[in-house]
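Novice: This is the structure alone, sequence omitted:
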């Protein structure tokens, strides 16, 4: 089952067209802010051809940005390229930045809420709930075994 999940998972494109990897320096980390994400996308290498087209072999940087935008928007890279047309790499980078930041916004909000919570209080509350469940379970076990004194 795990093998099926791993083989069915899409290979995420990096900002340079290669597979996304922290070691390649082409990844968008989940912990990045919107500004950090925008800066990473702005640094992505593209080319001087104004017409945006999905061509992973000859235009890997453009293809990587198209694939990233398409992935987070639930579209194909060809659809994104057609939308941008002759607007150039600047428009591609703006669209990709907006799409990625919109996609990651709920994750970032949840992360901010969790990081601002008092960790000790969360642990105390969870511990109290776990102890209550454990106490109830032990009472049931003792009753079933006739060990209630």
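Specialist: Nice, I can see it. Bear in mind that the values here come from a model prediction, so they are computed numbers and not experimental data.

Novice: use CA for all of it now, contacts and neighbours both
Specialist: OK.

Novice: how much space between the residue nearest to the spatial centre of the chain and residue 59?
Specialist: Nearest to the mean C-alpha position of the chain, by CA atoms, centre = their mean, lies residue 30 at 5.5 Å. Residue 30 sits 26 Å away from residue 59, going by CA to CA, to the nearest Å.

Novice: next, the one to line up against it:
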């Protein structure tokens, strides 16, 4: 029966995002736009996800607890992140959008899976080492969060996970847990396959240090464009973006990472290729080009900001979206968790 379950698994996608502050441009272009694509078309990276029940997206608030959070601020961030996703075009009627902690099976399955994963394997993960390096006391949740990530994916018998190249290591943990389970108890899950979000837009660079990835945790506030930035803030950040001493605009990520990062942003917003962009701005220096990029950003962000502002005026609607999504997620999760408990001997 279990092997039959694997063979008849339909394509299903799961992805999540932490509610730890405003979306930045890297999140948006690298991940959220891809989510919107699959919701609108049913397709992503050559895979077809036929129904709304096959496209699951979660505001993963339990993951946010791996580091200290102010409760009131976390609650605001959950609603704010949901509003941002909806404003970016994630249609909740064509997918399942929910708050992770509203589906208790995530935490329950994480405990079950933790019994199939060993500590040395978790301790070798790059993200754990980086995040724990400056902590005097490391929370158990931070150490074990890849197991919860595995539960997020396996709970819905997910077949595909959109993932950035820097997060592939965590999905390997899911694959290892799956193999360990199958070895001890027989096959149950399809092994989730990564849909690697590749390309320059999937890894935007810092505006101030263009050899590093754009990150909201950067200490320099001018390094990152947030979707909530005002037009003046966008303009200032673009003007201050580090380029080089060459005035001409060209696309050469290896030798000219700063200006190439601006070209990547411009292209992702307009659909133009780097070659087209460089031809169109021929004769203009990088200072003038920064103003063009800032205008393209503000033109793109304005309708998103307007939709988000409208949504935040109706927090009950945002909560209704999350509640409805959680109910749909629980319908999928419950029979899967029950089947797992029966396999483990917890249920007859």
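Specialist: Thanks, I have it. These numbers come from a predicted model, not from an experiment.

Novice: got the contact list for the residue nearest to the centre of the first structure?
Specialist: 104, 108 (CA atoms under 8 Å, 6 or more residues apart in numbering).

Novice: if I line the two up, what does it land on in the second structure?
Specialist: Structural alignment (TM-score structural alignment) places residue 30 of the first structure against residue 227 in the second structure.

Novice: do the same with residue 66 of the first structure
Specialist: Under the alignment (TM-score structural alignment), residue 66 of the first structure maps onto residue 263.

Novice: again, but for residue 82 of the first structure
Specialist: By TM-score structural alignment, residue 82 of the first structure lines up with residue 279.

Novice: Mean deviation, the strand or helix carrying residue 90 of the first structure versus the second structure?
Specialist: Under the criterion of DSSP states H and E, residue 90 of the first structure resides in helix 88-116. Here helix 88-116 of the first structure, set against the second structure after superposition, deviates by a mean of 1.3 Å using mean CA distance after the TM-score superposition for the first structure.

Novice: I'd like the next helix or strand past that helix.
Specialist: Immediately after helix 88-116 of the first structure, counting by DSSP H and E, sits helix 119-144.

Novice: how far out from the middle of the chain is that next one?
Specialist: How far helix 119-144 of the first structure lies from its chain's middle: 34 Å, per CA atoms, centre = their mean, to the nearest Å.

Novice: hang on, the earlier thing: in contact with the match of residue 66 of the first structure, which residues?
Specialist: 251, 274, 277, 293.

Novice: mind listing the helices for the stretch 101-250 of the second structure?
Specialist: 105-114, 119-123, 126-132, 140-154, 168-185, 231-239 (DSSP state H, counting those that start in this stretch).

Novice: Tabulate these (a markdown table), appending mean neighbour count.
Specialist: Output for those, formatted as a markdown table (neighbours: other CA atoms under 10 Å):
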| stretch | mean neighbour count |
| --- | --- |
| helix 105-114 | 18 |
| helix 119-123 | 12 |
| helix 126-132 | 14 |
| helix 140-154 | 21 |
| helix 168-185 | 17 |
| helix 231-239 | 19 |
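
Novice: In TSV: those, plus distance to residue 40 of the second structure.
Specialist: Shown next, in TSV, are these (distance: least, CA to CA, whole Å):
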stretch	distance to residue 40 of the second structure
helix 105-114	27
helix 119-123	36
helix 126-132	32
helix 140-154	22
helix 168-185	25
helix 231-239	28
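
Novice: Out of those, which is closest to residue 197 of the second structure?
Specialist: helix 168-185 (10.4 Å; CA to CA).

Novice: Could you tell me where that closest one falls in the first structure?
Specialist: Using TM-score structural alignment, helix 168-185 of the second structure pairs with nothing in the first structure.

Novice: Pull up the distance across stretch 27-36 of the second structure, start to finish.
Specialist: Start-to-end, stretch 27-36 of the second structure (CA to CA) is 13 Å.
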